[in-house]
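> missing the sequence, but the structure's below:
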């Protein structure tokens, strides 16, 4: 940051501290002080390994606290074996943590006294072939950013073959494009025209079908869908169970994922990259938005539905034409496809149990009890 931006950041941090923001960071700082004074938790002596996942969502002071735990464990039992594993993806930062692998390695290396040994996963280990191709193509997002603001990782190599004869066969992941019905404005609703409620009913039909079986979700990248639907639907139950915001999807896995608002978010990020002269702060936000989109694209384990028209700019950036078997689908056909999906009794039971566990882990108690 230049001096003016750094000064502004410091003032904002001071104001945020006075208003009880950054509680996790404060707690980490206090924990470091306690550890350095020798006030150690009892369980530390019994610790044989410390494994941290999703480290990219932690700030440096939180990472420093983990390093301090390891240092104190080494001081207590210098000859006892100990493993310290830190894992994460620099291109999937959902929280604006400012994470950087280089800074993290420097910090932990100096704290622990041992330079970290690196292991890089160079290809998709969760998504089927076609969805992995799409996620890989999303690296194109970062071409809008200056080189120093891009993730330090690399595009992934495809080291496995397709299922069946070609990538369009079942088992390689399904990709659909669906144009959503436009919801009526407040002015249209007050006109009393019954046709204005047709899109509302169409959304209600989709939500009803999404919650009828496990393994389905809408990721609302616009962050406005639930708010818009709320006064129009008879109940919020379906939308609360089926619609997730970007900040809620970390660790989420569903068989069918529907993305809403992808192109609008992409265009917003591109605007931040190119229409703010040399200002870095908008570009930091653009980088976070690109990461957010990559996380959303990687939530499906089988079927991904992108709610955009075929000519949307984000689809060109994702090089959708290079992925086999991408199909347009109408709204009624989408609902019919969900209705006719066949699941065994075991798949249904396991799916509901997984969803309930997922809701409870996120503190979404009402949704979990309803499932």
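That came in fine, so what should we check first? Bear in mind the structure is a predicted one, so any value in this text is a computation, not a measurement.
> switch to C-alpha atoms for all contacts and neighbour counts from now on
Fine.
> could I get the full set of strands for the stretch 251-371 of the chain?
Assigned by DSSP state E, counting those that start in this stretch, the strands in the stretch 251-371 of the chain fall at 254-260, 300-307, 326-328.
> helices of the stretch 1-150 of the chain, start to end?
3-18, 23-36, 60-76, 101-112, 129-137 (DSSP state H, counting those that start in this stretch).
> turn the ones you listed into CSV, including distance to residue 244 and mean neighbour count.
Supplementary listing: the helices of the stretch 1-150 of the chain in CSV, determined by distance: least, CA to CA, whole Å; neighbours: other CA atoms under 10 Å:
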stretch, distance to residue 244, mean neighbour count
helix 3-18, 27, 12
helix 23-36, 24, 15
helix 60-76, 27, 19
helix 101-112, 28, 15
helix 129-137, 19, 22
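> A further structure is provided below for comparison with the first:
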């Protein structure tokens, strides 16, 4: 730390840290977070920043036994209280809707309306503004004059109706509703990049604090590009309700910049001087210039917007990951794409949080001449000959120009501070007054650009994907990597079902498809499928399943066991780092299953996704664990290294109404990963009880050879394991119950059927029921059906509890069950015929016997005595004749 950082580090909370881009705010706050005890929360607007902060926090093996830390994006924080229905509405969603409303609201700008709704009407900690309250706002509290506010409120009401109709939600509106649900939970809270969240969002976080004042906030109001009317004065007033007391509260300011080059920092400071001179100081805390402490001088070049120049620039940068092109707004990207082929093209909203060695700014000023002319109006060059910013407020309170032009000033500031070294500013109006104020002039540009390797581009695509920049990641794969589809069939769920229908239902001739199913059975350890291939398909090779499974199961990824893997990496360049092998594995899954640590490292270095899954929901870690659970040598050998490389930082589950994040350092984490890995085998392999569930003994057996970095020795004990299972059982009354498991029987557990996990579908993430994510319907196809105790009934029960479609008869068993049913029908028919014949015989017997019995007189009557005497007389006569 430098002296300023060290001073902040030693201050107790509550603490507010103001610092520019590259000032080390995040690293400083994380070091302070390490001293907190109990449940602690780090929250920020960006999911990528939250994940990066978490990784930095636990780097170098940091542990704190008295602390349970959770790192969340703001949306994830809201979900941890209760998961909103639907999907979060973005600017693109709003823009598409507003374009259809434009005719009715011609006098309203879409960007300003979006900011007013999110930053004013719905942003207050005291609740959503009523129409009357909105009308009564002061002149500096709204972009719109009082005469137009009714129109804007009409738009807001239509916006709410549109959200409801389209199952979308606005985080501000959700924060307003969730305020009643929030309860004190955290002992300490860090809110990073606080300028990106609104007052009501901030208030919701603070309501989860057990003790007021145990917080640390950090941010930079000069980087506001999200609509929220942020000011540090508002933030302080939220904590200290007395405005005068709030004014006296000191904030810690970090002025050093460790990221940007000296020239980029100089231009950024000039812009801050212009902003302060033109609009006055927003607040005392944002009233500072940045001091560059980096060694790089860098270059800031103003380049005329000429076709020849752009062609030359495009030729140099299109193949380099060191150059990114920035435009002001999303709608400006189409024009930029006509001239620049690089996939690294971002609007300023997308660029937030990014940094590149070289930045090209395209028509930031020329595309908005009037706005920037107004921004520098009345500012003289001599006014900027200062080294510090004095605090002064704007004289005219009715002047809303700062709120109107804030986006343009801050967008340019953010763009300038994305460059680590060089800035290239392309403008058609190079004589615009703003460039004179910034001391920028057209000059000779000597740009050097090195073509990046395919490996570099693979890594860049993965990094952007993690940051939520799907558009740019896909553009890299399409235009740079030019990946081609694999030439072999991939046996995912659809292909397997197709084969099952052909072989078992249609009984297609030939052995090729039977062999493919057998290969699948050996790879995924499906003994029931092998049995059906023998019994129903008459495929005798499958009789050797148990003996040859381990060997044949590797057939589709044998090259991944080799020490030399250049061919595999070339294949990844050709088909993509996430291409699928014949058995629907990614290269990373195959390398993990092979225990090939160097190959795993090489694939991760190229951007392989450790969370990519197969059709059973299993990722690379699960493939490695499956091998370790059945092979002691694998468990004692490569698993220790593989676990450190492959284990995701956390697991997110929805327990039915809220997000629960299970971090990697928790006992529940590895237990959850274990049950996930073993899940399929509970139905496809013989178990002591056909519950389709887990008992502690089976888990301990799987863990018996695992290294200490995977499962700690004190956790690898029956008592501890039983405790973790029981304290997270859905019916358990326990304060920190995560409701992960359901008790099926005494000592037997299964996942809580109401759990769901995140799954990406196209550009969206959705919550998927856990038994759907684990593909229980496909597992049903290969599940055991022991006559004495059927697991099929358990599958039907679990599917019902999870709200999934009803269980169907396995395709492999259709003919056998149909044959059994035919035999049963034949047996029932015979039995019915036998019963009918017996009944007829009885009826015939009754018919022939009835007259005799009916003619005989009742015993004891005179007639009966006469007939008996007659019978005896005949009998005597008959004996005499003999």
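Structure received. No experiment lies behind these values; they were computed from the predicted model shown.
> related to what we said a few turns ago, mind putting the helices of the stretch 1-150 of structure 1 into a markdown table with distance to residue 48 of structure 1?
Below are the helices of the stretch 1-150 of structure 1 laid out as a markdown table (distance: least, CA to CA, whole Å):
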| stretch | distance to residue 48 of structure 1 |
| --- | --- |
| helix 3-18 | 35 |
| helix 23-36 | 18 |
| helix 60-76 | 9 |
| helix 101-112 | 15 |
| helix 129-137 | 35 |
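> of the ones you listed, which is nearest residue 207 of structure 1?
Among the helices of the stretch 1-150 of structure 1, the nearest to residue 207 of structure 1 by CA to CA is helix 129-137 (23.6 Å).
> and the helix or strand that the closest one is followed by, which stretch of structure 2?
Next in sequence after helix 129-137 of structure 1, counting helices and strands by DSSP states H and E, comes strand 174-177. Counting by TM-score structural alignment, strand 174-177 of structure 1 falls onto residues 299-302 of structure 2.
> quick one: that stretch to structure 1 mean distance?
For stretch 299-302 of structure 2, the mean deviation from structure 1 after alignment is 2.0 Å (mean CA distance after the TM-score superposition for structure 1).
> now the helix or strand where residue 218 of structure 1 lies, how far from the chain's geometric center?
Taking DSSP H and E as the criterion, residue 218 of structure 1 maps to strand 216-220. The chain centroid and the centroid of strand 216-220 of structure 1 are separated by 12 Å under CA atoms, centre = their mean, to the nearest Å.
> now that strand and strand 254-260, what's the angle there?
If you take axes from the mean of the first three to the mean of the last three CA atoms, to 10 degrees, strand 216-220 of structure 1 sits at 30 degrees to strand 254-260.
> read off where strand 216-220 of structure 1 ends up in structure 2.
The aligned range for strand 216-220 of structure 1 in structure 2 is 323-327, by TM-score structural alignment.
> also stretch 120-139 of structure 1?
With TM-score structural alignment as the criterion, stretch 120-139 of structure 1 aligns to 253-272.
> just how off-centre is the matching stretch within its chain?
Computed by CA atoms, centre = their mean, the chain-centroid distance of stretch 253-272 of structure 2 equals 35 Å.
> on that earlier part again, out of the helices of the stretch 1-150 of structure 1, which is closest to residue 88 of structure 1?
Comparing the helices of the stretch 1-150 of structure 1 by CA to CA, helix 101-112 comes nearest, at 9.1 Å.
> what sits up against that closest one?
Helix 101-112 of structure 1 has contacts (CA atoms under 8 Å, 6 or more residues apart in numbering) with 60, 63, 64, 67, 68, 70, 71, 90, 115, 116, 152.
> mind running it again at 6 Å?
When contacts are defined by CA atoms under 6 Å, 6 or more residues apart in numbering, helix 101-112 of structure 1 is touched by residues 67, 71, 115.
> give the contact list for the last one.
Listed by CA under 6 Å, 6+ apart, the contact partners of residue 115 of structure 1 are residue 109.
> quick one: it from residue 84 of structure 1, how far?
According to CA to CA, to the nearest Å, residue 115 of structure 1 and residue 84 of structure 1 sit 12 Å apart.
> likewise for the first one?
Distance of residue 67 of structure 1 to residue 84 of structure 1, given as CA to CA: 9 Å.
> returning to that earlier point: contacts for the match of strand 216-220 of structure 1?
By CA under 6 Å, 6+ apart, stretch 323-327 of structure 2 touches 344, 345, 346, 347, 358, 359, 360, 361, 362.
> identify, from the residues you listed, the entry nearest to residue 605 of structure 2.
Of all the contacts of stretch 323-327 of structure 2, residue 344 has the smallest distance to residue 605 of structure 2: 19.9 Å, by CA to CA.
> what residue of structure 1 matches up with the closest one?
Alignment note: residue 344 of structure 2 maps to residue 242 in structure 1; criterion TM-score structural alignment.
> list the contacts of its match.
Counting by CA under 6 Å, 6+ apart, residue 242 of structure 1 touches 217, 218.
> over to residue 293 of structure 2?
With contact set as CA under 6 Å, 6+ apart, residue 293 of structure 2 has these partners: 257, 258.
> before we move on, the earlier item: so which of the strands of the stretch 251-371 of structure 1 is nearest residue 293 of structure 1?
Of all those, it is strand 254-260 that lies closest to residue 293 of structure 1, at 9.5 Å by CA to CA.
> what is the closest one packed up against?
Secondary-structure packing of strand 254-260 of structure 1 (3 or more CA pairs under 6 Å, 6 or more residues apart in numbering; DSSP states H and E): strand 216-220, strand 300-307.
> what's the angle between the shortest one and strand 300-307?
To tie it back to what came earlier, the one meant is strand 216-220 of structure 1. 50 degrees.
> so residue 319 of structure 2 sits against residue 453, correct?
No: using CA atoms under 6 Å, residue 319 of structure 2 is not in contact with residue 453, being 8.5 Å away.
> those two: which has the busier surroundings?
residue 319 (22 against 14; other CA atoms under 10 Å).
> double-check that the more buried one belongs to a strand.
No: checked against DSSP: H, G, I helix; E, B strand; the rest coil, residue 319 of structure 2 lies outside a strand; its state is coil.
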